[in-house]
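Trainee: how would this look folded up:
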Amino acid sequence: MADPKGFMTTPRRDWPRRPVEERVRDWHEVYVPGALLPIIGKQADRCMDCGIPFCHDACPLGNLIPEWNDLVSRDDWRAAADRLHATNNFPEFTGRLCPAPCEAGCVLAINQPAVTIKNVEVAIADKAWESGFAPPQPPDRLSGRTVAVVGSGPAGLAAAQQLTRAGHTVAVYEKDDRLGGLMRYGIPEFKMEKRHLDRRLEQMRAEGTKFRTSTAVGRDVGAVELRSRYDAVVVATGATAWRELSVPGRELAGVVQAMEYLPLANRVREGDLETSPMSAAGRHVVIVGGGDTGADCLGTAVREGAASVTQLDIYAQPGADRDEEIEPWPTYPKIYRMSAAHEEARDLRTAPAADVDARLFAASTLRFEGDASGCVRSLHLVEVDAARSPLPGSERTLPADLVLLALGFSGPDRGDGLIDQLGLAMEPRGTITRDASFATNVPGVFAAGDAARGQSLIVWAIAEGRAVAAAVDSYLTGSSQLPAPIGPYDRPMAV
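Mentor: Sure thing, here's the model as predicted:
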C-alpha cells in the first residue's frame, strides 16, 4: 500500500474524454490520448489494499487488483504487467470494453467513489505493449495433441492462447473473413480501435496458434469431420441468435437487427466499403433496446450523421445511487450511467423527445408504420409500468426511417449446422449443455463462452476461455497446471 491515506486525500479522476464536437467527427477512441498516465499513479494510490478485497470476487478472472494498483503507484510497470497478465490474457480489451464489476465490488465504493480499477488496468496494458512487456510466449515443447477452437471471440481466443502456451497445436476456425468475432464487427472503433485486437492476434500467431478464417464449421467443413481430425474441439461460437420483436410492421424495410447494422459500419472502417448500405446519414433513427449494443448503435448513428437518434429502454429510468435494499454492495447495481455515446447524444440534442440524453425510458414498441413503398416511416410506442403494462393515454409516435433492434441474444446461431451435425444437447433457453468440466455430451467436444453461458460480459468470456483450456488440457494429458478461474455454473454476485 504505497499511500495509506491515498483514498482519503485523492479524489477519483477518470480518463478524460475528448470534446464531443471533436470526437463525433472521427472514429478514434473517445478518450484524450496521453491523458491517463499523468493521473493514474495517484488513482492507484486510492486502493486500500483491503484485507478481503471484494474486487477479486466481483471479477470472474480473479484479477490481482490490489497488487497491481500498488505496483503502478510505485511506477513498477513491468511487475504490474506481469501480475495483470497472470490472470487476464487480454487486459487491453477488458480495460476498454468491460463495465467493471470490480469497481462495484471495491470496498471504497461503500461510501466513496470506487478506485478507477478499469483505468489502471488499461494503463498497465498499454504501457506493457509500449515497453515490450508483452512478448510472445511460445511453448518450450509440443505435446503432440491437437485442438480445434471454433470461434475467435474473447472466449475462443483466450482458450486458444492458453492451450497453445501449454504445448498443444491449436487451430482457430472463424466463419468471418477477419478474426475477433463481435470485437471485430460488433464493437465500434470509437470504443476499441482494432489495432489493439490485431496486435494481440500477431502475438498469438508468433506463439504458434493457427487461424482459419472464412471457414464456417458445419457448412464449409463438416463438424463431424472436424472432430475426427482433432483430439479435442472447443465450441466458442458466441450467442449470436438475436432476439426478435414481433409487432405489426416488423417486415417493413428499414427495420433491421443491430447486428446487421453495426458490422457494415465496421467494414467501412476496415476499408471494405466506401459507405454502409444501412448508413444512418440524414435519417431519423430509433433504437429499440437500452443495453450496450443499443449504445453502440447510438454512437455509430451519430457519427454517420443521422437527422435524429432516439433510444428506447423498456425499463424505468434508474436512480443515480445504489439501492442498498435491492442491490446491496458488492453486487453490480442498476444505476443511471452515461456512456460516451449518450453524452454525445445529450450535447448534440439528437433526440428532442427523449427523457434524458437520447433515451426514452419505460417505453414499449407497439407497431411500425410505413409508406406505400413498404419502408418504415414511424414507430408507435406506449409508456409502461414496472410490470410492463401499458399506461392509458401514453401512446406516442416517433418519426423513424431506420429502426435498429438491439434486444440481446438468446444463444448460438444454429444456421451453420455445427450443433446439429455433432448432435450437441441443448438447454431449454437455447444454449449448449455441458457438465462441470465444460464437456458436452459428445466425447472430446467442449463448450465455452456465450454459446454455453448465454449472453454475458467480455470479462466472463475470457474467464470461460481460460477455464475451458484447463479442462481440455486435463482431458488430453490427465492433469493440468492451467488456471481455471470459474466453473461453468458460476454466476455474478447477486442478492
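Trainee: C-alpha only now, for contacts and for neighbours.
Mentor: Noted.
Trainee: Can you give me the buried ones in stretch 432-443?
Mentor: Using 16 or more other CA atoms under 10 Å as the test for burial, stretch 432-443 gives 432-434, 437-441.
Trainee: from those, which is closest to Glu121?
Mentor: Using CA to CA, Phe438 comes nearest to Glu121 of the buried residues of stretch 432-443, at 28.5 Å.
Trainee: right, and the closest one touches Val468 too?
Mentor: Yes: counting by CA atoms under 8 Å, Phe438 does reach Val468; the two are 6.1 Å apart.
Trainee: overlap in contacts of those two?
Mentor: Between them, Phe438 and Val468 share these contacting residues under CA atoms under 8 Å, 6 or more residues apart in numbering: 446-448.
Trainee: Let's see this one next, to set against the first:
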Amino acid sequence: MGKVTGFMEYVREEEVKRDPLSRLDHWKEYSQRMSNEVLQRQGARCMDCGTPFCHMGYELNGLTSGCPIHNLIPEWNDLVYKGRWKEALERLLMTNNFPEFTGRVCPAPCEGSCTVAISDPAVAIKGIERAIIDKGFEEGWIKPRIPKVRTGKKIAIVGSGPAGLACADQLNQAGHTVTVYERADRVGGLLMYGIPNMKLEKSIVERRVKLLEEEGIQFVTNTEIGKDVSASELRDQYDAVVLCTGAQKQRDLIIEGRELKGVHFAMDYLTNTTKSLLDSNFEDGQCINVEGKNVIVIGGGDTGADCVATALRQKCKSVVQFGKHPQLPKERTSDNPWPQFPLVFTLDYAYEEAEAKFGRDPREYCIQTKKIVGDEQGRVKELHTIQMEKTVDENGKVVFREIPGTEKVWPCDHVFIAIGFEGPEHPVLQEFGVEIENRKVKAPYGKYTTNLDGVFAAGDVRRGQSLIVWAIHEGREAAREVDRFLMGTTTLP
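Mentor: As a prediction, the model looks like this:
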C-alpha cells in the first residue's frame, strides 16, 4: 500500500465521457481513458484492506459481488499508483485473459464490494483495469505468446464469445491445438454483435482475435454445427469438444399485436446494426433504421439501454424504455447492504444521451404493455399500457397489480423486445445429444463435464445469461478440466 491516507485525501474520479449530444453523431466509444495523474490518484485510494472483498467473486442475494475471476486488484492498484505499469499489467494478466473487454463492459461488481464503498464512492477499479491493458498494447508490451511445445491433442470449441475465447486461450497456452467454430461471419460472439460499438469498438475485439491467431488458435467462421459440420464429425476429429454457445434464445412477448411489422427482438436490432456498420458503414441498408420514428423498448435492462442508444444515433423522433420494476433508490436500502452489488439508481450512457437530446430520462417504471395495435398495412402504430403497483403478499411473494385509471396509448413505429433470454438455443445441443436441465446444458460447476465423454460445456450455455466476467471465469476453469482430462494432470489455474 503506497499511499496510506490516499482513500481519505482523494475523491473518486471517473473516465472522461464525450459530450452526450456530440457523441450521437458517431459510433465510437463514449468514454475515454483517464490521464496517468488521475489514474495514480485513483490507485492511491485503494486501502489494501486486510480482507479485500473486491476480488472474492461470490453471488450474494442472487447478485454478483466481487470479481469472479479474482483479479489481484489491490496489487495492480498500488503498482499504478507507483507508476509501475508493466508490473501492473503482469498482475492483471495473471487472472484475466481479456481486460480490454471487462474494463469496458463489465458492470464492475468489484466496485460494489470495494471497502472504500462502505462509506464513500468506490475506487475506480474498472477504469484502472482498462487503462492498464490499453497502455500494455500501446507500449508494445503485449506480444504473441507462442507455446514452445505442442501436446498433439486437438480440441474443438463451439462458440467464440468470451467463454469460448478464454477457454481457447488457456488450452492453447497449455500446448494443445485449438480450433474455434463460430456460426457468424466474425469472431467474438456477443462481444462482436451483442454489444454496440459505442461501448466496445470492434477494433478492440479484432485486435485480440488477431493476437490469438498469431499464438496458434484457428478460427472457423460461417460454420454452424449440425448444418455445416456434424457433432459426430467434431467428436471423431478432436480429442475433446467444449460447448460455449451462449444463451441467445430471446424471451418473447406473448401479446396481442406481436406479429405486426415493426416489432422486433432487441438483439436482432443490435446485431444487424453492428453488422451493417462493419460491413458498409450502413451503405448496404441491411439494418433496421428508425430515423424519424417513434421507438419503444420493452424491457428495463442493459440490452434495452443499448437499443435506446442505437436509436438515438439513428436519429429517432422519440424513444421510451418500459420497465416493470419501480425506480431504484438513490442509496442502498437496508436489504441491500455492502458488499452486495448496489441496487441504486444510475444514469447509464444511453439515458444521459436521451436526456440531453429530449430533455428527459427515457425510462418509464412499473408499466405493462397490454397490447400492440397496427394500421391497415399491418404495421405497428401504437402501444396500450397500464401502470402497475409492486407489492408483497402475505407469503412474502412479490406480486404486481394493475392500477385502474392509468391506461395510456403511446404512438409508436418500432417496438424492440428486450425482456431477457430463456437460455441456450437447443438445436446444436440436440445435435450433440447432451443432457439438458432447466433449459441449460447439465454440466456441474467446477467440472463442466456433460453426459458425453470428452464433451464439456462452459459459460452461459451452462449457467444461463450472465456477465462477461463469469463467462471468462468458466472458460478458464473448463480449460483446466479439459487439460486434466487429456493429460491426467494440469498446471492451468
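Trainee: Superposed, what's their TM-score?
Mentor: With the length set by TM-score structural alignment, normalised by the length of the second structure, the two chains reach a TM-score of 0.94; 473 aligned residues with a CA RMSD of 1.1 Å.
Trainee: farthest pair in the buried residues of stretch 432-443 of the first structure?
Mentor: Across those, the longest distance by CA to CA is 13.4 Å; it joins Ile432 and Ser437.
Trainee: Now for the two: what residues contact both?
Mentor: When CA under 8 Å, 6+ apart defines a contact, no residue borders Ile432 of the first structure and Ser437 alike.
Trainee: Okay, strands next: where are they in the stretch 301-450 of the first structure?
Mentor: Counting by DSSP state E, counting those that start in this stretch, the segments of the stretch 301-450 of the first structure that form strands are 308-313, 359-361, 363-370, 376-383, 396-399, 402-405, 409-411, 445-447.
Trainee: Of these, give the one that comes closest to Asp220 of the first structure.
Mentor: Relative to Asp220 of the first structure, the nearest member of the strands of the stretch 301-450 of the first structure by CA to CA is strand 445-447, separated by 19.0 Å.
Trainee: one step back: could the buried residues of stretch 432-443 of the first structure go into CSV alongside distance to Arg269 of the first structure?
Mentor: Converted to CSV, these look like this (distance: CA to CA, whole Å):
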residue, distance to Arg269 of the first structure
Ile432, 33
Thr433, 37
Arg434, 38
Ser437, 40
Phe438, 36
Ala439, 38
Thr440, 38
Asn441, 41
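Trainee: Include distance to Glu189 of the first structure and mean neighbour count when you put the strands of the stretch 301-450 of the first structure into CSV, please.
Mentor: Formatted as CSV, the strands of the stretch 301-450 of the first structure follow (distance: least, CA to CA, whole Å; neighbours: other CA atoms under 10 Å):
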stretch, distance to Glu189 of the first structure, mean neighbour count
strand 308-313, 19, 25
strand 359-361, 22, 23
strand 363-370, 29, 20
strand 376-383, 28, 21
strand 396-399, 28, 16
strand 402-405, 19, 26
strand 409-411, 22, 21
strand 445-447, 29, 27
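Trainee: Compute the number of surrounding residues for the aligned partner of Glu207 of the first structure in the second structure.
Mentor: Pairing criterion TM-score structural alignment: the partner of Glu207 of the first structure within the second structure is identified as Glu215. When neighbours are defined as other CA atoms under 10 Å, Glu215 of the second structure has 17 of them.
Trainee: for Ile110 of the first structure, same thing?
Mentor: 15.
Trainee: what ranges do the helices span in the stretch 1-150 of the first structure?
Mentor: Assigned by DSSP state H, counting those that start in this stretch, the stretch 1-150 of the first structure shows helices spanning 6-9, 20-23, 37-44, 54-58, 65-73, 77-85, 91-97, 101-104, 117-131.
Trainee: Which residue in the first structure aligns with Ala305 of the second structure?
Mentor: Counting by TM-score structural alignment, Ala305 of the second structure lines up with Ala295 in the first structure.
Trainee: now the host helix or strand of that match and strand 308-313, what's the angle there?
Mentor: In this structure, Ala295 of the first structure sits in helix 292-304 according to DSSP states H and E. Relative orientation of helix 292-304 of the first structure versus strand 308-313 (axes from the mean of the first three to the mean of the last three CA atoms, to 10 degrees): 180 degrees.
Trainee: Superpose on the second structure and give me the mean offset of helix 292-304 of the first structure.
Mentor: In the superposition with the second structure, the average deviation recorded for helix 292-304 of the first structure is 0.5 Å (mean CA distance after the TM-score superposition for the first structure).
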